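Participant: Structure for this input, please:
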Amino acid sequence: MRMPDAVWRKRAGLPALMDALGAERDEVRIVGGAVRDALLALPVSDVDLGTIHPPAESAERIARAGFKAVPTGIAHGTITAVLPDGPIEVTTLRRDVETDGRHARVAFTDDWHEDAARRDFTINALSAEAGSGLIHDHFGGLTDLDRRLVRFIGDPLQRIAEDHLRILRFFRFHARFGIGAPEPQGLSACARRANDLMSLSRERIAQELLKLLAVPNPAPALAEMLSAGILTAILPEIGGDGLDRLKRLVPIERELGLADPLRRMSALLPRDAALVDSIGARLKLSNAQRRRLVSASRGELDTSPSLLAHEIGVQGAIDRLLLAGDAAGVASLQGWQPPRLPITGSALIALGMPAGPRIAATLARVERRWASEGFPDRDRALAIAAEEAAAP
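Facilitator: Sure, this is the predicted structure:
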């Protein structure tokens, strides 16, 4: 089997780069996700190359071809070639020397089979000759791709021992590529080793979980994770209620074209702002992400969509409306931005109010009334200001 022809295979600079790395002698191949996605007729964004050349030689060849060579992961053999249409990672073939579930020490090799054997799943171990597109399949990845089966290479327990994050990757890849139930041996191994996830940094867990939540429908995979005790090891606060909220949210997001992994995470978490904030801190999320999760967890919908958007921002309002199942409210906000109050504190001073802290407090009351009346024009805003300025 050969790779299908595609525009991305002829992107500016890529043929020249592959020639420089020895495409004619099968010294460089397209590897990993680009091969998998091309065979599934999915868009290919990132193109990774594997090569038999040591990193220093790869860098020299890249430079001789006229491209900038950046040693982005030199300890693991990765040189980034900066092409006109974007970067390409070129990685020397490797074998694991030592692993502890979080990090790996590698040695370089020129054996394509040995390099493929250290990958996680059979569908990720495919490689294609750079020139002809001839596909090399060492572990039955083509068959698994046809079956839409995500299967560990070799012993699943050994693969997980090498990198504990593969537990979460198993469910993410199944959610994206799999059909039906997860592969039984892999599922069993993940369940047995779920507590290994506790040794990982919270940042890595959060990143992988958000990637899972970004797939078109993560709910079935998350249901498997909940049943297998995987979620208990990383987010024990997630239960059936959260999964039910996610199941209701996904089709509404799909209908409106508004899928969002952070909002989906909010659906999974309890409706307790303080607890949600502590979870966000534990996962080392950014301050902006934590604020958004906390806002979404509050869930109050006692005002109109536009007034809610004015109070907490359009994004926050959309989060709450979607989580409440209000598709119509969300539709009313699409393309809409809250208007600005058409007067400032100077209008209150012109009405005779002395400068000072009372100005800000009065202006806030004016804005609340103005927004509650549907954002009327400046004349009405001035009239409201006059009433508030005259109030004792």
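Participant: going forward, measure contacts and count neighbours with C-alpha atoms only.
Facilitator: Fine.
Participant: Please report the distance of Leu243 from Pro270.
Facilitator: 10 Å (C-alpha to C-alpha, to the nearest Å).
Participant: Between those two, which is the more surrounded one?
Facilitator: Using other C-alpha atoms under 10 Å, the more surrounded residue of Leu243 and Pro270 is Leu243, with 21 against 17.
Participant: That one - nearest residue in space that isn't next to it in sequence?
Facilitator: Spatial nearest neighbour of Leu243, excluding adjacent residues (C-alpha to C-alpha, 6 or more residues apart in numbering): Leu268 at 5.7 Å.
Participant: Next, the structure of the following sequence, for comparison with the previous one:
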Amino acid sequence: MADSVKATLPAADWTQRPALAELVAALGPGNARWVGGAVRDTLLGCDAHDIDAATPLTPKQVIDRLDAVGIRTIPTGIDHGTVTAIVEGGNVEITSLRKDVSTDGRHAKVEFSSDWKEDASRRDFTINALYADPGTLEVHDYFGGVADLKAGRVRFIGDARARIREDYLRLLRYFRFQTRFGGELDAEAEEACAELAPGLKGLSRERVGWELQNLLSLPDPSATVARMRDLGVLQVVLPESGRHEADKLAELVAAERVADLAPDAMRRLAALLPAVPPVAESVAARLRLSKSQRERLACAAARDVRDGDDPRALAYAVGIPCATDRLLLTGGDVGPLRDWDCPSFPMKGGEIVERGVAKGPEVARVLRAVERRWIAEGFPDRVRVEALLDEELGANR
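Facilitator: Next up, the predicted model:
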């Protein structure tokens, strides 16, 4: 079948980089097309970030041709046909055209191909299977991706169930792309996601965790997450999240906007979990989150409606990032933390010893008592701290 829609890529800045022209020339006439996100985003008038290219050349041929003109390469995914070219302005991933030989829902065994449409047919969504000629900027669209972009429709290529069974992560990617680009829901895709959601259990937890973070980092994923729950998808990847928690996400997104804060995946993941630290720690371990992410998730789970009584005291106790999370999650005011540097307590135990208190538990008790009063008074200066110490020691005498 011929290209379904004729379109031309706008002449964005990245399409005119001299380094990319050198790269294309090194690969040879007809041996490179831009593909995927850069093409899709440029058609939408959005900034393109990662630049990917497809080629009928084998990885070895790519390496040899680039090496001949002094362009360094890294075999980042050579078993699957991907070579990274190191060029000025941003590296380019170059992938040989491929066809699937077999899939198991997580990985695919591929063979190299010379057929552009065959390569396009193994991709996930029509809007990601768009290729652009580097010279003419003509867009090659084999499955109606340009029309889908214009309609705000995220549609699997071919049979949705078949595409998901090839790699179940595509099920979660569908919801992420629906959040970014979708407007009109695709009934076949929604039904396939609901039916095949149990297959997500076979994916590595790291892949699921990463995809969840990508989704939750988008400006407003709350409606999508609610629909994931209605379709039974959220329960598979995040069974700890009930309907109340799914609704809580929408409230958090609204609170972030009022506070003029950027989207934050960990804060939003905390909203989707009950306020129970052991549950948060269990989810963090299952999703293979980093140590800092685990600690933040557990801290947010320890939230209490009383956190808003004194935001700065809370921030002093748990740190500004966690305090911000807890305040937003409980409806508190983060205003007092804006442009505020959390101070350090300006007194050490040795100063109390110098005042005649014997080393031991009494020093620690006095130090804690003075610190509590210092916090309650709004972190006054050193002069006031010394006065608080005088009062505490006088009271003890």
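Participant: Can you give me the TM-score here?
Facilitator: After superposition, the two chains reach a TM-score (TM-score structural alignment, normalised by the length of structure 1) of 0.95; 387 aligned residues with a C-alpha RMSD of 1.6 Å.
Participant: if we can go back for a sec, the residue nearest to Leu243 of structure 1 -> structure 2?
Facilitator: Aligned by TM-score structural alignment, Leu268 of structure 1 pairs with Leu272 of structure 2.
Participant: distance of that match from Val366 of structure 2?
Facilitator: 41 Å.
Participant: Between these two, which has more neighbouring residues?
Facilitator: Leu272 (22 against 18).
Participant: The match of Leu268 of structure 1 and Ala246 touch, don't they?
Facilitator: Yes. Counting by C-alpha atoms under 8 Å, Ala246 is a contact partner of Leu272 of structure 2 at 5.6 Å.
Participant: quick check, Pro380 of structure 2 in a strand?
Facilitator: No. According to DSSP: H, G, I helix; E, B strand; the rest coil, Pro380 of structure 2 belongs to no strand; its state is coil.
Participant: neighbouring contacts of stretch 32-41 of structure 2?
Facilitator: For stretch 32-41 of structure 2, the external contacting residues (C-alpha atoms under 8 Å, 6 or more residues apart in numbering) are 9, 24, 47-56, 127-134.
Participant: Show me those that map onto strands.
Facilitator: If you go by DSSP state E, these have Ile51, Asp52, Ala53, Ala54, Thr55, Leu130, Tyr131, Ala132 in strands.
Participant: Among those residues, which one lies nearest to Ala189 of structure 2?
Facilitator: Leu130 (19.5 Å; C-alpha to C-alpha).
Participant: Can you give me the distance of the counterpart of that closest one in structure 1 to Lys247 of structure 1?
Facilitator: Applying TM-score structural alignment, one finds that Leu130 of structure 2 aligns to Leu126 in structure 1. In this view, Leu126 of structure 1 and Lys247 of structure 1 are 33 Å apart by C-alpha to C-alpha.
Participant: Comparing those two, which residue is more hemmed in?
Facilitator: Leu126 (25 against 19).
Participant: In contact with that one, which residues?
Facilitator: Val31, Gly32, Val35, Arg36, Ala116, Ile135, His136, Asp137, His138, Gly141, Leu142.
Participant: which non-adjacent residue is nearest it?
Facilitator: Using C-alpha to C-alpha, 6+ apart, the nearest residue to Leu126 of structure 1 is Asp137, at 5.2 Å.
Participant: My guess is the one you found contacts Ala125. True?
Facilitator: Yes. Asp137 of structure 1 is within contact range of Ala125, at 7.1 Å (criterion: C-alpha under 8 Å).
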